[in-house]
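In: Generate a structure from the sequence data that follows.
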Amino acid sequence: MDTRLNFYTANPEAMRLLGALEQRIAKSGIDKPLAELLRLRVSQINGCAFCLDMHFSDAVKAGEQTRRLASLSAWRETPFFSDRERAALAWTEAVTLVADTHVPDAVWEDIRPHFTPEELVDLMLLITTINTWNRFAIAFRKMPA
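Out: Just a heads-up that it's a prediction; the model follows:
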């Protein structure tokens, strides 16, 4: 596949604004390893090769175990994730697949004990931002280096 458009050079202001969202996420209470797990899971669901490559590397740099990363798509069937991570992964999948799931009440009830209201907003910002990046990268065919 060939890259369709370099969206960074086509509209630097729009990319600066997406970058500002990333800066807010970095300052949030969401720890880096969890953030990278969630970014990676969204990118798996969306099939974004560029983001899969980048966030796998970022997760490893953040100290994530490759065993957990390799089993991320089957997180429900493994013992490798905490209850907090499981709740965040379920929430992430439901939000990413919102047209299909409408984010069920059961998923909401499962996540509430594990995160503060502020953290829930930060999680939503993280999930919606990586979904935005996925859509840019997929639509404009951004390729891994």
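In: C-alpha only now, for contacts and for neighbours.
Out: OK.
In: what ranges do the helices span in this protein?
Out: All helices of the chain, identified by DSSP state H, fall at 7-10, 12-26, 32-46, 49-61, 66-70, 83-96, 98-101, 105-111, 117-139.
In: now the angle from the fourth one to helix 117-139?
Out: The directions of helix 49-61 and helix 117-139 differ by 140 degrees, with axes from the mean of the first three to the mean of the last three C-alpha atoms, to 10 degrees as the criterion.
In: cool, the third one as well?
Out: Helix 32-46 and helix 117-139 meet at an angle of 40 degrees, taking the same axes, to 10 degrees as the criterion.
In: May I see the buried residues of stretch 96-105?
Out: Buried residues in stretch 96-105, counted by 16 or more other C-alpha atoms under 10 Å: Thr96, Val103.
In: rewinding a little: let me have the helices of the chain in a markdown table, extended by distance to Ala145.
Out: Output for those, formatted as a markdown table (distance: least, C-alpha to C-alpha, whole Å):
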| stretch | distance to Ala145 |
| --- | --- |
| helix 7-10 | 15 |
| helix 12-26 | 19 |
| helix 32-46 | 17 |
| helix 49-61 | 8 |
| helix 66-70 | 20 |
| helix 83-96 | 26 |
| helix 98-101 | 31 |
| helix 105-111 | 36 |
| helix 117-139 | 13 |
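In: Could you also give me the structure for this next sequence, so I can compare it with the first?
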Amino acid sequence: MEVRINHGAVYPEAYQTMLKLEGFIKSSGLDPILYEFIKIRSSQINGCAFCLDMHTRDLRKMGETEQRVFLISAWREAPFYTAKERAVLELTEAVTTISTHGVPQDLYDRVREHFDEREFVTLIMAINTINAWNRIAISTGMFPAAE
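Out: I've put the predicted structure just below:
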């Protein structure tokens, strides 16, 4: 496999813009574990192997169990996630596939049980950020490095 374009080298300002989005999310107060859940679930839906490889490793380094990492794609059937985590995963799916059903009111209400309006906006920004990274990685041909 070969990377098509090194987007960071070709257009550093574009890459820096994405890093600013990352910095915004990281400084927002969003729980880093929840952010990794968002990154992994969006990357699963979008089929971004590069991002899945990176973020599953990152989540493991944060001390998360293999069981919770491996079962994110089947979170509805796994009893290992809190109501708050489930709300975030469901919102991630809805925003990532927004053209399918949008974000239904009942989902918005479930998320708001755990997050205020400002935190809700942060979640949306986090979901959009990883979706953008997925699209960059897939479009430029990025892939996980062999071990």
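In: most packed of the helices of the first structure?
Out: With neighbours taken as mean count of other C-alpha atoms under 10 Å, the helices of the first structure reach their highest mean count in helix 32-46, at a mean of 21.
In: show me the contacts for the residue nearest the centre of the first structure.
Out: Nearest to the mean C-alpha position of the first structure, counting by C-alpha atoms, centre = their mean, stands Arg39 at 2.1 Å. When contacts are counted by C-alpha atoms under 8 Å, 6 or more residues apart in numbering, Arg39 of the first structure is found next to His55, Leu126, Ile127, Ile130.
In: Surely the third one and Ala94 touch.
Out: No - counting by C-alpha atoms under 8 Å, Ile127 of the first structure stays clear of Ala94, with 10.3 Å between them.
In: Quick check: Leu37 of the first structure touching Ala59?
Out: Yes - between Leu37 of the first structure and Ala59 there is a contact at 6.8 Å, judged by C-alpha under 8 Å.
In: picking that back up, could you measure from the residue nearest to the centre of the first structure over to Lys61 of the first structure?
Out: 14 Å (C-alpha to C-alpha, to the nearest Å).
In: just checking, Glu85 of the second structure touches Glu36?
Out: No - applying C-alpha under 8 Å as the test, Glu85 of the second structure and Glu36 come out as separate, 11.0 Å apart.
In: Identify the contacts common to the two.
Out: Both Glu85 of the second structure and Glu36 lack any common contact, where contact means C-alpha under 8 Å, 6+ apart.
In: Return the residues in contact with the residue lying closest to Ile124 of the second structure once chain neighbours are set aside.
Out: Closest residue to Ile124 of the second structure apart from its sequence neighbours, by C-alpha to C-alpha, 6 or more residues apart in numbering: Val95 at 7.6 Å. Going by C-alpha under 8 Å, 6+ apart, Val95 of the second structure touches Gly102, Val103, Ile124, Ile127, Asn128.
In: Map Val95 of the second structure onto the first structure.
Out: For Val95 of the second structure, the aligned position in the first structure is occupied by Val95, per TM-score structural alignment.
In: re earlier: I'd like the contacts of Val95 of the second structure laid out as CSV, including distance to Phe70 of the second structure.
Out: Below are the contacts of Val95 of the second structure laid out as CSV (distance: C-alpha to C-alpha, whole Å):
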residue, distance to Phe70 of the second structure
Gly102, 27
Val103, 26
Ile124, 24
Ile127, 20
Asn128, 23
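In: and the gap between the nearest residue to Ile130 of the first structure once chain neighbours are set aside and Glu22 of the first structure?
Out: Nearest non-adjacent residue to Ile130 of the first structure, counting by C-alpha to C-alpha, 6+ apart: Arg39, 6.0 Å away. Distance from Arg39 of the first structure to Glu22 of the first structure, counting by C-alpha to C-alpha: 12 Å.
In: I am finished for the moment; much appreciated.
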